[in-house]
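Enquirer: Below is the structure, and that's it, no one-letter string:
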């Protein structure tokens, strides 16, 4: 039986997905090469990509030419981000998006420019 699709990505899974979202369909070697500064073994990348496939984030196809499977995303970066925010809201903010937004607005690291942009978006949404 297939593993239930998880809406959350681990840090390691997110690093691999970032490569695929940025580059498009990739082989395991493509992803390993893109992350070579991390010193990840080919088998580690392969295992993580198989986990991502089991979770429903990736699918692999066999190209007409060549032997290596090509992995392509089934979930886009925006959808994965929305799922992560939903999880965050449910886990830490009692299912209240308002509490999340208030927490962000009270963050001392928020710049005046960021705050202005948020205000503008809220004003546009209120129209």
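Expert: Yep, it's here. None of the values given here were measured: they were computed from a predicted structure.
Enquirer: make it CA atoms for all contacts and neighbour counts henceforth
Expert: Will do.
Enquirer: Strands of this structure, start to end?
Expert: 58-61, 70-73 (DSSP state E).
Enquirer: Give me the contact list for the last one.
Expert: Pointing back at strand 70-73 there. 17, 20-21, 24-28, 57-63 (C-alpha atoms under 8 Å, 6 or more residues apart in numbering).
Enquirer: Next: stretch 75-86.
Expert: With contact meaning C-alpha under 8 Å, 6+ apart, stretch 75-86 is reached by 7-8, 18, 21, 56-58.
Enquirer: Structure two is appended below for comparative analysis:
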């Protein structure tokens, strides 16, 4: 499957769908932080996600129940690969070095990760 980039808002809705597994628009809105977006706004973003091929739906009369077509892990892998390629020329060593230098990870944690 060809995964498409998601905007911050699209990603936020996907987080809700991954959590709920299947949901109607009202249920999705209920999981979003305040202030809640308008129903029409969420519906529009849902249609965009559908056009990107990352969600599907089941029809229930005039309403739809939406569900993810890609797993959270698949999307995380896509984003991680993109991040590694864009910023570190696909070098895990360069990425680790950067995070150690920036004190985002200490050597003990880095060694533990390398043993995994």
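Expert: Sure, I can see it. Note that the structure is a prediction, hence the values are computed from the model and not measured.
Enquirer: Buried ones from the contacts of strand 70-73 of the first structure, can you make that a PyMOL selection?
Expert: Restricted to buried positions by 16 or more other C-alpha atoms under 10 Å, the PyMOL selection for these reads:
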select buried, resi 17+20+21+25+26+27+28+57+58+59+60
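Enquirer: Helices - which of the contacts of strand 70-73 of the first structure land there?
Expert: Among those, the ones falling in helices (DSSP state H) are 17, 20-21, 28.
Enquirer: Determine which two of those are furthest apart.
Expert: Using C-alpha to C-alpha, the pair of these lying farthest apart is 21 and 28, separated by 14.0 Å.
Enquirer: Dump the contacts of stretch 75-86 of the first structure to CSV, plus distance to residue 105 of the first structure.
Expert: Converted to CSV, the contacts of stretch 75-86 of the first structure look like this (distance: C-alpha to C-alpha, whole Å):
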residue, distance to residue 105 of the first structure
7, 26
8, 24
18, 27
21, 29
56, 34
57, 31
58, 35
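Enquirer: For the alignment partner in the first structure of residue 42 of the second structure, give me its contacts.
Expert: Counting by TM-score structural alignment, residue 42 of the second structure corresponds to residue 45 in the first structure. By C-alpha under 8 Å, 6+ apart, the contact list for residue 45 of the first structure reads 16, 28, 31-32.
Enquirer: in the second structure, which spans are helices?
Expert: Per DSSP H, the second structure carries helices over the ranges 8-20, 25-31, 39-51, 72-88, 92-101, 107-115.
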